[in-house]
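*Asks:* got a structure for you, letters missing:
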């Protein structure tokens, strides 16, 4: 049966993205090596590479070692010809950054989100993007805008379906941004972006089954199963923070009671810190903030932990038990190779990783934790915008198709 023209075009484009990803991962590499590794024809590789060089995604970088005959020409991805805009939105701030094709952050700005902005949220986002783009004289080199946010997101249609922290329902943000700037825009849940970033550019690229848990203003999970992101029926898979651990517990913003998020998020930790300080407990946090309780941030809390502050350690010990208890359920449900922990409370926080590992490995099924570990994010303080950028870079490189 003869293939339709559309089928052939799709196969050609898929081959090109896979070849581009191979060059990104293993360059400098020759055309012959690509054909051999990918088990495709030399003609297919040559054609795709010619287009990639023409479009400035790839360049020739000298010659390799000869194994008989002429020395092969080597190829590398050119990461800096094009750029993309990554935007990470949580309950308290909007972070916007320029990234290159290696997911490296070249420029970053952070804008606080005040409650009085919620009613005009889309206008605020568009204003920030517009101001950020003013510095670029030629937007033809901008591949797109990637936006991640908490809550339930329809990534196909670019709709924020439900974000209780920002009081958002059914916001068609993708179409609003594209209409304003005429730049292709991608939108997804923050942890889906985070798991794609780890798979494409992080330390755990060889793993095919990963869970990414973020801990900050909220708690969520990104799920990678057999190299595919699992989003669920309505795009709401991974709402780990809204799994209930106490039906008689504290009311949650989602309308339920006793959600895990109420015990391990920054809001829960911040409340505990203020309560203890008001009860007269001494802490490094007071010294660091010079007594100004308004200046207590996740960064200050992490600093206090690394200084061995007794109050901070006591609070985190309790948080780690709650978190690990939830993660035991994830291990039993998904049997991942690793659980990656990121977010404002988790990066640069080896004590958290250590305590969670201790509890989880003690209380999980031994057969499921053989070779398993909880690990920190690969991207430090840039985890959020690298996760945002990964939405677009995943489309460009198709890096989960291995």
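*Replies:* Received, thanks. Here the structure is a predicted model, which means the values were calculated and not measured.

*Asks:* from here on, contacts and neighbour counts on C-alpha atoms
*Replies:* Will do.

*Asks:* Might one say that residue 63 is in contact with residue 76?
*Replies:* No: counting by CA atoms under 8 Å, residue 63 sits too far from residue 76 to count as a contact (11.5 Å).

*Asks:* of the two, who's got more company?
*Replies:* residue 76 (22 against 15; other CA atoms under 10 Å).

*Asks:* ok so that one is a helix residue?
*Replies:* No: under DSSP: H, G, I helix; E, B strand; the rest coil, residue 76 sits outside any helix and is assigned strand.

*Asks:* that's a helix at residue 59, yeah?
*Replies:* No: counting by three-state DSSP, one finds residue 59 to be strand, located in no helix.

*Asks:* and the top helix by length along the chain, what does it pack onto?
*Replies:* Determined from DSSP state H, the single longest helix within the chain is helix 310-334. Packing contacts for helix 310-334, counted by 3 or more CA pairs under 8 Å, 6 or more residues apart in numbering; DSSP states H and E, involve helix 261-264, helix 266-278, helix 298-306, helix 350-363.

*Asks:* Now do the helix or strand that it is followed by and helix 310-334, the angle between them.
*Replies:* Going down the chain from helix 310-334, the next helix or strand is strand 338-342, by DSSP states H and E. Using axes from the mean of the first three to the mean of the last three CA atoms, to 10 degrees, the direction of strand 338-342 lies 140 degrees away from that of helix 310-334.

*Asks:* So what touches strand 338-342?
*Replies:* 207, 209-215, 347, 353, 372-377, 383 (CA atoms under 8 Å, 6 or more residues apart in numbering).

*Asks:* Just the ones in strands from those residues, please.
*Replies:* In strands, defined here by DSSP state E, the members of the contacts of strand 338-342 are 210-215, 373-376.

*Asks:* Could you dump the helices and strands packed on helix 310-334 into a markdown table with mean neighbour count and distance to residue 190 added?
*Replies:* Below are the helices and strands packed on helix 310-334 laid out as a markdown table (neighbours: other CA atoms under 10 Å; distance: least, CA to CA, whole Å):
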| stretch | mean neighbour count | distance to residue 190 |
| --- | --- | --- |
| helix 261-264 | 24 | 16 |
| helix 266-278 | 16 | 17 |
| helix 298-306 | 20 | 19 |
| helix 350-363 | 18 | 21 |
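
*Asks:* and the comparison structure, right after this:
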């Protein structure tokens, strides 16, 4: 990581003396006091358990380093980018799992563990699909990318007809989100059924969170929101259906201005804010 940062500095002709600091938007759980990434449930590379990332980067680069959950850095960035913004905002990104960040009265709401993944483990179907956390019916098992791929594989194995059969050949590893989105865009009935079902559950989960934290504005993010037309609309439809009636007129739902760049921009903002 330090080597990549040095490459970026060189590419943009920036010296370490000119660098204000380094911001990290990471998956959780985190130990903020120790500056450590603990045991992330969904991380694309092995070996990232109990990593004192803040100390390591400080030692190698000699600049201040901040660490926060990526969903929190994302909601901070979207909050500031919105200009005339509401003080209470909920940011939800659906990817390997559901992660959420909350602005409450203009302040970032931090939980004690730095683990934002727990939002995806709200139970929406008691006795439903088995989750890797050991419970059944967790929201993640209906909306996350791994859950969508698992469901596509299960239905193909049960004999469903789909364009995905070209890639499958009995091997679920060959199914990817790319192939599912491509089939969805080609109006494949199986892909559309699976993704729109996921969107419906996503919307139900959003409604549950709105009913709990009472935001004025909700931002939905993730590749499915941006790349699968109709997914976002279905999620919003279901959220609006199940939001408590006294809140419906007081909350708006939209997509982020910064999209995939929100977490990175927010991490940089946290460095700046740490000086004030």
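*Replies:* Received the coordinates, thanks. Because the structure is predicted, anything quoted here is derived from the model rather than measured.

*Asks:* List the buried residues in the longest helix of the first structure.
*Replies:* Neighbour-count burial for helix 310-334 of the first structure flags 311-313, 315-317, 319-328, 330-331 (criterion: 16 or more other CA atoms under 10 Å).

*Asks:* Provide the aligned range in the second structure for that helix.
*Replies:* Aligned using TM-score structural alignment, helix 310-334 of the first structure spans residues 189-213 in the second structure.

*Asks:* Check stretch 17-24 of the first structure too.
*Replies:* Taking TM-score structural alignment, stretch 17-24 of the first structure hits no residues over in the second structure.

*Asks:* what sits up against that stretch?
*Replies:* 29, 34, 45, 48-49, 52, 58, 75-77, 396-399.

*Asks:* In helices, which of those residues fall?
*Replies:* In this view, the contacts of stretch 17-24 of the first structure that belong to helices under DSSP H are 34, 45, 48-49, 52, 396-397.

*Asks:* Just put those in a markdown table and tack on distance to residue 132 of the first structure and neighbour count.
*Replies:* Listed next are those as a markdown table, based on distance: CA to CA, whole Å; neighbours: other CA atoms under 10 Å:
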| residue | distance to residue 132 of the first structure | neighbour count |
| --- | --- | --- |
| 34 | 38 | 22 |
| 45 | 38 | 21 |
| 48 | 34 | 21 |
| 49 | 33 | 22 |
| 52 | 29 | 19 |
| 396 | 23 | 17 |
| 397 | 26 | 22 |
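
*Asks:* which one of the residues you listed is nearest residue 123 of the first structure?
*Replies:* Minimum distance to residue 123 of the first structure across those is 28.5 Å, recorded for residue 396 (CA to CA).

*Asks:* Please tell me how far the residue nearest to the closest one when sequence neighbours are not counted sits from residue 77 of the first structure.
*Replies:* Distances taken as CA to CA, 6 or more residues apart in numbering place residue 17 nearest to residue 396 of the first structure, at 6.3 Å, with adjacent residues excluded. Distance, residue 17 of the first structure to residue 77 of the first structure, using CA to CA, to the nearest Å: 12 Å.

*Asks:* and what of residue 35 of the first structure?
*Replies:* 17 Å.

*Asks:* Show me which of those two is the more surrounded one.
*Replies:* residue 77 (25 against 17).

*Asks:* For the more buried one, which non-adjacent residue is spatially closest?
*Replies:* residue 58 (4.4 Å).

*Asks:* Specify the local secondary structure of residue 66 of the second structure.
*Replies:* strand.

*Asks:* tell me which element residue 24 of the second structure is part of?
*Replies:* Assigned by DSSP H and E, residue 24 of the second structure belongs to strand 22-26.

*Asks:* what packs against that strand?
*Replies:* Against strand 22-26 of the second structure (3+ CA pairs under 8 Å, 6+ apart) you get strand 65-69, helix 70-81, helix 262-273.

*Asks:* what comes into contact with the second one?
*Replies:* Under the criterion CA under 8 Å, 6+ apart, residues 24-27, 85-86, 89-93, 99-103, 108, 116, 256-258, 262-267, 269-270 lie in contact with helix 70-81 of the second structure.

*Asks:* Run the chain-centre distance for the match of helix 310-334 of the first structure.
*Replies:* 14 Å (CA atoms, centre = their mean, to the nearest Å).

*Asks:* tell me the angle of the helix or strand harbouring residue 19 of the first structure relative to helix 383-397?
*Replies:* Assigned by DSSP H and E, residue 19 of the first structure belongs to helix 5-26. Angle of helix 5-26 of the first structure versus helix 383-397, following the same axes, to 10 degrees, is 130 degrees.
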